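Chemist: Got a predicted model here, sequence first, then my questions.
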Amino acid sequence: MPLAVRAAVLDEPGTPLRVEELTLAEPKEGEVLVRIQAAGVCHTDLHYLAGDLTCATPIVPGHEGAGIVEQVGPGVTRVRPGDHVVLMWRPRCGNCAYCSTGRPALCESARIQIATNGLLDGTTRLRRGAEDVHHLLGASCFAERCVVAEQSVVPVPADIPPRIAALVGCAVVTGVGSVLNVVTGAAGSSVLVVGAGGVGLSSVIGARLVGAGQIIVADVVPQRLELAARLGATHTIDTREVDLVDAVHDICADGVDWALEAVGRARTIEQSFAALRKGGAVVAIGLGRVGATFEVPINQLVQQEKRLIGSLYGSANTVTDIPKLLELYRAGRLPLDELLGPAYPLSKVNDACQALLDGAVGRVVLDLDLDHDEEA
C-alpha cells in the first residue's frame, strides 16, 4: 500500500522548499523503503536549489542520509527490515566497466538517475496528487521515508548515531576518501585544504590520519578555522584578511605538495594551483555551477609538472570504505562528533539551508526525531 510521507519539495529553483504530504509507493524489485533518521545538508543540495545544477521539478532534495530499512522489494538480498543503513548518492552496480576496474564512484548506473531524476528504472515512487515528484540523485532523503535502489544503501552497525552515519555517506567519505584514495605519500607532506565546510573539514581529518606534516586550512569564517585547528590543522588562513597564495608561500616557501579544493569555484582552484610546489597536485573535490571553468598557466603545468586531479565521492569504493570509516570512528581514530553542526527538524529545512549559506560551523543536519519531539 502507498504511504503518506512528509517531505521537502522544490517546485522551482530559487524558491523555498515546501514541507508537504506526498504519496510514496512501495518498493519495486531490487528496491528498499528506508525510514530516514538524519539527513545532512550539503552544498550540492544548495546548488540544485539555486539552479547552479539542473534537475527536473518538482523534486525532493537530500542525498546524505541514514535510516532504518522498513520494507524490501522482491529480489533484495543485501539488506532486510530492521537493518540500519547509509544512503549512497552514487549507486554501485558492480558490473560496469568502472565498477569492474575499481572506480565505482563513476558507476554507469548513476547516469539513469541523473538523466531521469528517478530511480534505476527511470521512474519515480513519489506523487503529489496526480503529479509525479522526482528523486534527487536516487535518494531524496529530505523526507520521513524514501524508496531507493538496493545498490544505494550500505548496512552499518546499529550503534552508530544517525547523524554520524548520515555524514559518512557524503561529506566524510568524500573528504577523508580524497586523502586516502587520491593523495599519495602524504606522511610528512604539506597539504592545503581550501574550504572548511563538512567536506573540507573531513579532508583535514583525513590528512591528520595519514600523518601529513603541515595541514594548512583556508576559509572566510573564523569559527570554521578554529574548528579546523582542533581537528588537526597546523596553520589556518583567513582569506578575508590575506591573499591565499601569499599566505601559503609564507608558510611553505616552495609551495605545498597537495591542495584539496573543496569549494568548487574557479578562483580558488586557480589559487590552489598557484600555491603548489613543483610536482604538486590539486585535487578538486567541490562541485561548481554547470558550465563553470577555470584557467591555469600552461607553462607551469608542463615545466613545473604540476597536476590537476578530479575526485568524485572521494574516489571511494563506498560499499567497503563507508564501513571502514565507521570502524575508525568507533575506534576513536576519526573525531566525527566534532563535525556535527546545528540540527534542525524537517519542518525547519529552509532554516537549515540558510544556516549553511550563512557559514554554519560543522555540518548542518536534519534530525527527523526533532519533528517527533515537536509533535509531542
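Modeler: All right, it came through fine. Here the structure is a predicted model, which is why all the values come from computation and not from measurement.

Chemist: Only C-alpha atoms from now on, for both contacts and neighbour counts.
Modeler: Will do.

Chemist: What residues of stretch 221-236 count as buried?
Modeler: 221-222, 224-225, 227-229, 231-236 (16 or more other CA atoms under 10 Å).

Chemist: go on, stretch 46-60?
Modeler: For stretch 46-60, the neighbour count (16+ other CA under 10 Å) marks 46-53, 55-60 as buried.

Chemist: cool, stretch 130-146 as well?
Modeler: 132-146.

Chemist: Could you list which of those residues belong to strands?
Modeler: 132-135, 145-146 (DSSP state E).

Chemist: Of all pairs in the residues you listed, which one is the farthest apart?
Modeler: Asp132 and Arg145 (16.5 Å; CA to CA).

Chemist: returning to that earlier point: can the buried residues of stretch 46-60 go into TSV with extra columns for secondary structure and distance to Ile36?
Modeler: Output for the buried residues of stretch 46-60, formatted as TSV (DSSP: H, G, I helix; E, B strand; the rest coil; distance: CA to CA, whole Å):
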residue	secondary structure	distance to Ile36
Leu46	helix	20
His47	helix	22
Tyr48	helix	21
Leu49	helix	21
Ala50	helix	24
Gly51	coil	25
Asp52	coil	27
Leu53	coil	25
Cys55	coil	22
Ala56	coil	23
Thr57	coil	22
Pro58	coil	20
Ile59	strand	17
Val60	strand	13
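
Chemist: In addition, the following structure is provided for comparison:
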Amino acid sequence: MKTRTAVLHTQPGQYEVTEVDLDEPRRGELLVRMVAVGLCHTDDHVAVGDSPAFRLPIAGGHEGAGVVVGVGPDTPGWAEGDHVVLTFTAVCGECRMCSTGRQNLCDLGGRLFSGGRIDDPTSFRMTYQGRPVVQAHGVSALSEHTVVDARSAVRIDPDVPLERAALVSCGVATGWGSVVHMSDAQPGDVVIVMGVGGVGINSVQAARAIGARAVIAVDPVELKRKTALDLGATHTAETIEQGTALARSMTDGQGADATVVTVGVVTGEHIAQAVDSVRKAGTVVLTGTGGMRSAGIPINPTMFTVFQKRLQGALFGGCNPRWDVPNLLRQYAAGTLKLDELVTRTYSLDEVAEGYADMRAGTNVRGLVLLD
C-alpha cells in the first residue's frame, strides 16, 4: 500500500512528507493506523546532524499511538481494532535484561539501528522510488500508516484517548522513570530538574509524586518554567547555577539529593554542572543526549570519588514498557498524572518541520502531530 510519512532525505536536513510504498504485515508484524505522534528531540538530533544517520532516507518519529488495522499471519494475541502505543525499545521478554526487569535494555534494541526488520536487518518495510527507507527506531511513527514488529507495540485500554497515550510512548515515561526508577530520590528530598521540556516536565511531575519537599525546575525559557510550576515544581531558576544555589540554601550548603539532566542538547559542561549541584552521595541522572559525536565531561575525578557522587545513565527512564506504559495511563485515568497540560500546540503531518522548528525555538513544551 501507499502511505505518507515524514522522511529525512539528507543530513543535515528537515523531515519532508513523502509518499512511500509500505509492505503488508508479515508474521509477527502489525499494520497500524497512526493517530497521534509526539515531536521528540531524539529525531531532531538526526535531522540537524548531532547524531549520525547510518543510512538514508529515514522515516522519522518514535513517540506515537494508533489503531491496529492489520495483523500478520501467525501473530497470536493481536486483533484488528487493538489500540497500541509504539515503543522505541522493542521487548523480547527472554534476554537477560528483560528477564531481570530491564526491558528498556532488551537485546533487540541494538538491531533497531538498522532500520530494517528486527530478525532480518537487510529487509525493509518501506521503500521510496525503489530504495529502502529506514524506519526510525523500527517504528516510523510519523506516518499515516506504519508496519511494526509486534514486540515494538504495547496494547492499551481503548478508553484512553490516543492523543494522550502517544505522550507516554517516550517523553512521559522517560522523564517519570528518570526520577522514580533511576534517581534514588526519596520523600523529603530536594530534586533539581535541569531542562523542563517534553521529557523534563515529567521528571517534575514524578518528583512531586514521590513527595520531594523541593522540586527545582531549571530552564531559560519562561513558558517552560511556568508550566513546571503548574505541574508540581516548587521553585524555578533560569540557570543551573541559580538552581544549585537554591538547593544549597535548603540543605545547609550540601546541594540537591538528585539532579536529573533532561536538557535538549546535552554537553559535557551540563553534566559537570549537574555533578556540582548534588550533595555528597548525591545522584545525577543523565537522560538527555547531545549526539553520538560528543565526548568529555570536565569533572574532577578526585572530588567525584571522595564525595561519592553517582552519575547514572537512563534510557527510557529505566521503564519496562509492558508494565510502565499501561501503569502511567492508569495514573492519568485516575487523575494522578497530568497529560492534557503537556501539549502546547498540535500540528498536521504536513507541519512536521514547523513543529521541530518550534521545539528548537523553545516555544513548545510538547508539540503533537494529529493524523486522525
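Modeler: Arrived safely. Owing to the predicted nature of the structure, the values given are computational and were not obtained by experimental measurement.

Chemist: related to what we said a few turns ago, among the buried residues of stretch 221-236 of structure 1, which lie within helices?
Modeler: The helices, defined by DSSP state H, take in 222, 224-225, 227-229, 231 from the buried residues of stretch 221-236 of structure 1.

Chemist: which one of those sits closest to Val349 of structure 1?
Modeler: Using CA to CA, those come closest to Val349 of structure 1 at Arg224, 21.8 Å.

Chemist: Next, the mean deviation of whichever strand or helix holds Val67 of structure 2 compared to structure 1.
Modeler: Here Val67 of structure 2, judged by DSSP states H and E, is contained in strand 63-71. Comparison of strand 63-71 of structure 2 with structure 1 after fitting gives an average deviation of 0.4 Å (mean CA distance after the TM-score superposition for structure 1).

Chemist: which part of structure 1 lines up with that strand?
Modeler: The aligned range for strand 63-71 of structure 2 in structure 1 is 64-72, by TM-score structural alignment.

Chemist: Buried ones in that stretch, by neighbour count?
Modeler: Here stretch 64-72 of structure 1 shows 64-69, 71-72 as buried, counting by 16+ other CA under 10 Å.

Chemist: How about stretch 277-297 of structure 1?
Modeler: For stretch 277-297 of structure 1, the neighbour count (16+ other CA under 10 Å) marks 277-289 as buried.

Chemist: Just the ones in strands from the residues you listed, please.
Modeler: Reading strands off the buried residues of stretch 277-297 of structure 1 with DSSP E, I get 277-284.

Chemist: of all the residues you listed, which two lie farthest apart?
Modeler: Taking CA to CA as the measure, those span a maximum distance of 17.9 Å, between Lys278 and Ala284.

Chemist: Closest one to Ser315 of structure 1 out of the buried residues of stretch 277-297 of structure 1, please.
Modeler: Ser315 of structure 1 has its nearest neighbour among the buried residues of stretch 277-297 of structure 1 in Ile285, at 9.6 Å by CA to CA.

Chemist: Over in structure 2, tell me which residue corresponds to the closest one.
Modeler: In structure 2, Ile285 of structure 1 lines up with Thr287, judged by TM-score structural alignment.

Chemist: and if you look at Ala143 of structure 1?
Modeler: Using TM-score structural alignment, Ala143 of structure 1 pairs with Ser143 in structure 2.

Chemist: Sketch out the helices for the stretch 151-300 of structure 1, chain order is fine.
Modeler: For the stretch 151-300 of structure 1, the helices defined by DSSP state H, counting those that start in this stretch occupy 162-167, 173-181, 198-209, 222-231, 244-251, 266-274, 298-303.
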